[in-house]
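Participant: 3D model of this:
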Amino acid sequence: MGIRLTQAPAEEPVTLEEAKLHLRVIDSSEDALISLLITAARAHAENVCRRVFVTQKWDLFLDAFPFYTYYGVIPGYVPVDQLPSAWMTMRNYAVRFRGSKIDIPFPRLQSVDAVQYIDALGNKQALDPSLYVVDNVSEPGVLTPKTGTYWPDTLNTTNAVQISFTAGYGDAKDVPAGIKSWIMLRVATLYENREQVAILNRGQVHDLPYVDQLLDSYRIMGYA
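Facilitator: Alright, predicted model coming up:
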């Protein structure tokens, strides 16, 4: 599986003016630096939460549509008298089924824009949107074939399936306040400590535990 950004966000969740107000900076001599720190803080927060904030477009690549294999005798699926006796004893008859669900990373999923695949003959095809269902309420979003249909067969090659999608909360104004607050606090830390190692001249400095807890409500757990 691979993932590729095709359209970056048009703006950051926190504006330069908002960050400067938080930093109490009034001149413009370090605007470029502060803008860079905003981007770095936003990217880190997205990585921690495993979601994206302002609208972005991505391509998800899979080697094949999902399938799973069942091991064991399935009553009624294959006549028992057609199974080798050793298989009947060991209960290791294997049946391959077409799978269904595809998790779309980086919620909130706004739309699936295209599903393309390389068919068994090596031709690139576009899957008709009427043949799949998009669940953009679940997080992560889910793509499934329409009831009564199956994912098509693909060529045995890498990146045979390409899913183009749009994700994010929307514009900067739609990003939750907790995320914006974390970004501004992170920018302030990066602005104050510009070296890789901080030298403490006034005793020990402790992290404030509530800061990272600002992101807890937005983390996507149990999804790699």
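
Participant: CA atoms for contacts and neighbours, from now on please.
Facilitator: Fine.

Participant: distance of residue 57 from residue 124?
Facilitator: Distance, residue 57 to residue 124, using CA to CA, to the nearest Å: 21 Å.

Participant: quick one, which of the two is more surrounded?
Facilitator: A count of neighbours by other CA atoms under 10 Å puts residue 57 above the other of residue 57 and residue 124, at 19 against 15.

Participant: Who are the contact partners of that one?
Facilitator: Each residue near residue 57 by CA atoms under 8 Å, 6 or more residues apart in numbering is listed here: 5, 6, 7, 8, 164, 165, 166, 167.

Participant: Please repeat the previous calculation with a cut-off of 6 Å.
Facilitator: 6, 7, 165, 166 (CA atoms under 6 Å, 6 or more residues apart in numbering).

Participant: Okay, and it sits in which element?
Facilitator: strand 56-62 (DSSP states H and E).

Participant: Moving C-terminal from that strand, which element do we reach first?
Facilitator: strand 67-71.

Participant: hang on, the earlier thing: in strands, which of the contacts of residue 57 appear?
Facilitator: Members of those lying in strands (criterion: DSSP state E): 6, 7, 165, 166.

Participant: Sequence B follows; please return its structure for comparison with A:
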Amino acid sequence: MTEKLKTRSTEMPITKELARAAVAADGEELDPLIETFVRGITAEIEHRIGQKVMVQTWLWIGDRFPTDIVLPHPVRSVVSVKFIDAAGIMQTLDPADYKLVGEQYETWLVPGDGRAWPETFDTVSAVTVEVIAGMAETPEEVDPAISSFILLRLREEMDPDPRNAIAIEYCARKLDGLRSYR
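Facilitator: Next up, the predicted model:
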């Protein structure tokens, strides 16, 4: 099983104006550097909490259908479920044949009520599930714990100061409330 990013978010989890203010940048000349750091910090957060922050498209790829498919969380929608059938022909599963089941911090794809996963051809990557996942579409929808952590880490990346370590660790602990434990 593999999870693969298909399309990353075009939106950052904080506005450029807020990012510039955090690092006391007066103009746009630092924007490319700021964006690189913010995207890296966001990836760090996603790793820490086991969830996708901004809306993005992911692929789940497996050799067969497992009992349930653990998807990148939170899932906003399933784009498609494709598989190579027992005859070796690519098929797209009807949405009525599967359903999303989720808890606060995990989402699974399971067969629809009274249904079972179809047989697949014996090959690698026989099943591909494409989903749209992410907590927020815009910076305004981002959890304040995430925004705070990004701003402090950004400031630290742009101007390292050992005194920031305590504040960063404090904000990192706030992320624990968003963490998936899988």
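
Participant: which residue is nearest the centroid of the second structure?
Facilitator: residue 52 (2.3 Å; CA atoms, centre = their mean).

Participant: For the longest helix belonging to the first structure, give me the average deviation versus the second structure.
Facilitator: Ranked by number of residues, the top helix in the first structure under DSSP state H is helix 31-49. Average distance, helix 31-49 of the first structure versus aligned residues of the second structure after superposition (mean CA distance after the TM-score superposition for the first structure): 1.4 Å.

Participant: Which residues does that helix contact?
Facilitator: By CA under 6 Å, 6+ apart, helix 31-49 of the first structure touches 52, 183, 186, 187, 218, 219, 220.

Participant: Would you confirm that the first one belongs to a helix?
Facilitator: No: for residue 52 of the first structure, which was evaluated using DSSP: H, G, I helix; E, B strand; the rest coil, the result is coil, with no helix membership.

Participant: Verify the contact between it and residue 169 for me.
Facilitator: No: counting by CA atoms under 6 Å, residue 52 of the first structure does not reach residue 169; the two are 7.6 Å apart.

Participant: what residues are shared contacts of those two?
Facilitator: Residues touching both residue 52 of the first structure and residue 169 by CA under 6 Å, 6+ apart: none at all.

Participant: And the helices in the first structure, which stretches?
Facilitator: Using DSSP H, helices in the first structure cover 16-23, 31-49, 85-90, 177-192, 209-213.

Participant: can you put those in CSV and add distance to residue 135 of the first structure and mean neighbour count?
Facilitator: Below are the helices of the first structure laid out as CSV (distance: least, CA to CA, whole Å; neighbours: other CA atoms under 10 Å):
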stretch, distance to residue 135 of the first structure, mean neighbour count
helix 16-23, 35, 16
helix 31-49, 20, 18
helix 85-90, 40, 12
helix 177-192, 24, 19
helix 209-213, 28, 12
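
Participant: can you redo those as CSV with distance to residue 104 of the first structure?
Facilitator: Below are these laid out as CSV (distance: least, CA to CA, whole Å):
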stretch, distance to residue 104 of the first structure
helix 16-23, 31
helix 31-49, 15
helix 85-90, 38
helix 177-192, 22
helix 209-213, 25
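
Participant: mind checking which of those helices is nearest residue 129 of the first structure?
Facilitator: Closest to residue 129 of the first structure of the helices of the first structure, according to CA to CA: helix 31-49, at 29.0 Å.

Participant: Return the distance of that closest one from the chain's centre.
Facilitator: 18 Å (CA atoms, centre = their mean, to the nearest Å).

Participant: Stretch 182-197 of the first structure too?
Facilitator: So, by CA atoms, centre = their mean, the centroid of stretch 182-197 of the first structure is 26 Å from its chain's centroid.

Participant: Equivalent analysis for stretch 177-188 of the first structure, please.
Facilitator: Here stretch 177-188 of the first structure is found 21 Å from its chain centre; the criterion is CA atoms, centre = their mean.

Participant: what's it aligned against in the second structure?
Facilitator: Using TM-score structural alignment, stretch 177-188 of the first structure lines up with residues 144-155 of the second structure.
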